[in-house]
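[1] Got a predicted structure plus its sequence, pasted below:
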Amino acid sequence: MRKRLTVAAAFGLSLLLAAPVSASGSHPGADGLGDPYYPTLGNGGYRVSHYDVRLKYQPATDELEGTTTILATATEDLSRFNLDFALKVTEVRVDGRLAAFATSGDQELEVTPARPLAKGSSATVVVRYRDVPSTVQKYGGYTAWRRTPDGAVVAGEPVSAGWWFPSNDHPSDKATFDVSVLVPDGTQVISNGVLAGTGSRAGWTRYDWRENKPQATYLATLAIGKFDVTRGTTASGVPVYNAYSKDLGENAAAARASVERTGELVDWLSGYFGAYPFSSVGGYVPNVRTGGGLETQTRVCYGPGLFARGSNTSVVVHELAHQWYGDSVSLSRWSDIWLNEGFAQYAQFLWSEHENEGTAQELADYVYASYPADDPFWSVRPGDPGEENQLADAVYERGALAVQALRNAVGDETFFRILKGWPTERRYGNATIPEFRAYAERVSGRDLGELLNTWLFTPGKPAVGPVPNAAGAAAVPPAEPKSWKEIRAADAVHADRR
């Protein structure tokens, strides 16, 4: 993913203070999970297992009416808890009883249930709301909800859920989803997972989508409008559902020529990463003014600008690789972003090898030689880049060089065992970079601390390229691999952060 939201200034740095404990022993849950980059994202005191999101949307006026039911378990005794949400709330119930609620900050919905929640108890939270999402601006003027000529689309990282459903908005708390949306006849709805059913009545049509595997909230997406839909299956039998806005204009053919290869590319990636982890796959291209893409789970969002220069299967490879590295195995904290982007970029290197347009080593050598030692590129640490550089080029490119360095250090046989074994062993969970290191060391039988520290955590250009005596270390830069322009075109368009 290269489409990024600028929210750091709004989040700032916060200190989570211990909440006062009531006489009963219950206390308010924390208003954030203390993520090193976004301390107020997510909430303390509970875990969510399922979201049931039921919406009614009128494209002509951008009016959204919703009821979200959240199934949660308290992890401590709670007198109050928070949800992350940006829209106007009309009612909250906890276990069927009306609950008091208030708002604070950019998207803190503070809920006080009629009865405290005991640690280990389950709770059903129902939130009703009504608003015009495109008019709701948070974090210094940002809105994740973008209107289109015939509807709307919402997809964004690290925040987007707050514009259409209340949640525990941090990737460390994943849940299953049911999304049901009522729209005027003739309008369609795209979301994650499989389309479980549709029904029409009195001029309105309801679309029911279901994602039955754990999903991070930022990977949930919604697109409403008029689409051309194609369906099929991968060779291994995974349903493929792709959709294209009917008014994409000159980018339409290139978008289709790229995204329609999804089934083929999933089968190809499965050879490296293991069995595809979800029950469906696909992508959609909405009519929005953006060149960004986002690896929204099972249904990738591709901005039309990604195909402004023509078809680009490389970017489709990148976003599909995230279904294993980023979606199935999700980061535990945003500072672990290398586990998402370094490996997705490296999948593009592998595709280049497959297409005989430059080996992964040739690409690594070329990237290494392209940045002088004093270039700011080398000051970014992919293993902990800081919020301001979370999606900088170095996270992708130097991050991919780190993967190539690992490959060279352990050899191809061991490397590809790691590449496939990691998303298989950690499927549907979360992970950190230290946990990946421990896994790679266990599989390889080698101490990889110095290597990973050099490539991920040490500012400055390493003394040699991803392999000793690499061509990239020579005085004359290596030739540009044929695939680089396509890879770089995706990078350049991804840099459109708005």
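    Sure, I can see it.

[2] all contacts plus neighbour counts: C-alpha atoms, from now on.
    Fine.

[3] Between the two ends of stretch 225-244, what distance do you get?
    10 Å (CA to CA, to the nearest Å).

[4] One more: stretch 477-486?
    Using CA to CA, the two ends of stretch 477-486 sit 19 Å apart.

[5] Which positions within that stretch qualify as buried?
    Of the residues in stretch 477-486, 478, 481, 483, 484, 486 count as buried by neighbour count, 16 or more other CA atoms under 10 Å.

[6] Go through those and flag which are in helices.
    Applying DSSP state H to those, the entries found in helices are 484, 486.

[7] so can I have CSV of the buried residues of stretch 477-486 showing distance to residue 367?
    Putting the buried residues of stretch 477-486 into CSV (distance: CA to CA, whole Å) gives the following:
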residue, distance to residue 367
478, 9
481, 10
483, 12
484, 9
486, 14
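
[8] need the helices for this protein, in chain order.
    Remark: helices assigned in the chain by DSSP H are 8-11, 252-259, 262-273, 313-321, 338-354, 360-370, 393-410, 412-425, 433-444, 449-452, 484-494.

[9] Of the ones you listed, which is nearest residue 106?
    Closest approach to residue 106 among the helices of the chain is made by helix 8-11 (8.1 Å; CA to CA).

[10] Use this one as the comparison:
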Amino acid sequence: MRSRTRTGFGAVAAGLATVLLSTTASAAPAPGSAGVGDPYYPGAGNGGYDVAHYDIRLTYQPDTDRLAGTTTILATTTQELSSFNLDFGLDVRSVRVNNAPARFATDPADPSELVVTPARPLARGQFLAVVVTYADTPSQVEIGGVTAWKKTPDGALAVDEPQISEWWFPANDHPTDKATYDVSVEVPDDVAALSNGTLVRTSKQRAGWTRWNWRSTEPQATYLTLLAVGRFEVLRSTTPSGQPFVTAYDPALGPSLPAAKASIERTPEVVKALEEFFGPYPFEAQGGVASTGLGFALENQTRSVYGRGFFRAGTNMSVVAHENAHQWFGDSVSVGSWRDIWLNEGFASYAEFLWSEHVGEGTADELAEYLYNSYPADDAFWRVPPGDPGAENQFHVAVYDRGAMAVHALREAVGDEAFFRILRTWLETKKGGHGTIPEFVALAERLSGVDLDGLIRTWLYTPAKPAVSPNGHGAEVAAARAPRTERGALVEPKSYRQIRATHELLHAPHGH
């Protein structure tokens, strides 16, 4: 494989900047930054422009894993620019900026940073149409020692978190810069090409090939933008609310295929239940993809992708509830930085509690208490703070389980009426954007009138087991109140085993 090592913005880009800057440095256009300064991934994203739309037009050959095409980026500059970066790891053939050929160079110190130098400097507030033409074999490209692109026997999956776009389209790759999308992919007739949003049409331009055209009309983060190619069984229908509902199933799921269908086909039912808690569903379509090509699930906007492992033991509504809760928490309202991951995983995990309560398989109180008593005080689980787990623990099971317990502790502290008002207000006011934990806590305190400093510090930031359970009981009282058999063993709520299995798969290592 061609190794692409991510280490930082190097000397070549700095040299380009030196050549381009005028002798009057104070007034001259400057290069856009190579990252947005995310505390976990400083090189993620880019500075100097804001993207409004991506038009991605590709041809993909599964037999050779050859991907070729053009991405057109519509953006606006946010500063005067002599050059700007795109996050991208594939081989680029040409770049045009506002119809003029532009110089481009891959930073040798960080080959996923494509430095673009337009024919003339760009003014602040200027419209940009950036056209990038490229061709490569994504499975042979490593960035930071990994290949997030997942080649399968009959296609490929562009599915991962926190980064995946570098392997198939150039982008400003950070959740704080969302955009709308048109994704058009030509593939051989015997495979399907799935993406987000609405399937606008399929068409044929040459024998043996079909082009699949998808459109996402709501702001969407780059890592949530999906490409799944394979011999999927594609099912198309309409939800009771009138939205397009597209699901796809890999026949290689084998004995797990019926359980996958029995779970994912209930997505509209789950969405309707979650609307009671979170407010109106924020997007234009629903769906899901089940594949053997990955070992986790991911909340791709409007069309989550699920690995086979979730359905080995039968239907799994916990993971369907989890990923669809992300359509609100993570997709509609994204993290302000990857340090704010609790706002994604804690609330999506808590949605599993809400679903369990909805179907009568265990109340949120029972599940929170049971989880609290399942981890001894000396368990390493408690040493990972969900409010700032670190990049190395971003998907640790504590972010899911303790994160959900923290949400329940908040609910207990403010009461149900204030709790659900906080959630709906957060999702309504931040829709299509992003937020941080401090912003959420400030809103919760304002709407509830409760000082939450101690609770948040204890549940999100202290690397130790809280002395008080999420239900507000002291540790000894919580243990005594936990449901038990006559022999004294803890009694699992009906949905607990599935929730635990789901979280163990969800926190399995991703590509990064």
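    The structure has been received and is ready for your questions. What you are looking at is a predicted structure, and each value in this text was computed from that prediction instead of being measured.

[11] Quick check: which of the helices of the first structure is buried the most?
    Mean neighbour count, computed with mean count of other CA atoms under 10 Å, is highest for helix 313-321 among those, reaching a mean of 27.

[12] Tell me roughly how far that helix lies from the second structure on average.
    With the two structures superposed, helix 313-321 of the first structure lies on average 0.3 Å from its match in the second structure, counting by mean CA distance after the TM-score superposition for the first structure.

[13] Where in the second structure does that helix align, residue-wise?
    Counting by TM-score structural alignment, helix 313-321 of the first structure lines up with residues 317-325 of the second structure.

[14] ranges for the strands of the stretch 201-350 of the first structure?
    According to DSSP state E, counting those that start in this stretch, the stretch 201-350 of the first structure carries its strands in the segments 204-215, 222-225, 227-233, 239-245, 283-285, 293-294, 300-302, 330-331.

[15] Can you say which of the helices of the first structure is nearest to residue 458 of the first structure?
    helix 449-452 (9.1 Å).

[16] now that closest one: which residue numbers in the second structure?
    Taking TM-score structural alignment, helix 449-452 of the first structure hits residues 453-456 over in the second structure.

[17] and the matching stretch, how far from the first structure on average?
    Looks like 1.6 Å for stretch 453-456 of the second structure (mean CA distance after the TM-score superposition for the first structure).

[18] Setting the sequence-adjacent residues aside, check what's closest to the residue in the first structure that residue 232 of the second structure lines up against.
    Counting by TM-score structural alignment, residue 232 of the second structure lines up with residue 227 in the first structure. Counting by CA to CA, 6 or more residues apart in numbering, residue 227 of the first structure lies nearest to residue 245, which is 4.4 Å off, once chain neighbours are set aside.

[19] Just give me the match in the second structure for that neighbour.
    Per TM-score structural alignment, residue 245 of the first structure is aligned with residue 250.

[20] Distance check, that match against residue 299 of the second structure.
    Between residue 250 of the second structure and residue 299 of the second structure the computed distance is 18 Å (CA to CA).

[21] who has more neighbours, these two?
    residue 299 (27 against 20; other CA atoms under 10 Å).

[22] Isn't residue 377 of the second structure up against residue 468?
    No. Applying CA atoms under 8 Å, one finds residue 377 of the second structure not in contact with residue 468, separated by 11.8 Å.

[23] For the residue nearest the centre of the second structure, which non-adjacent residue is spatially closest?
    The centre of the second structure sits closest to residue 224, judged by CA atoms, centre = their mean, with a distance of 4.7 Å. Once flanking residues are discounted, residue 224 of the second structure sits nearest to residue 300: 4.4 Å by CA to CA, 6+ apart.

[24] Pull the contacting residues for whatever residue of the first structure lines up with that neighbour.
    Correspondence of residue 300 of the second structure to the first structure, assessed by TM-score structural alignment: residue 296. The contact partners of residue 296 of the first structure, by CA atoms under 8 Å, 6 or more residues apart in numbering, come to 155, 192, 218, 219, 220, 221, 327.
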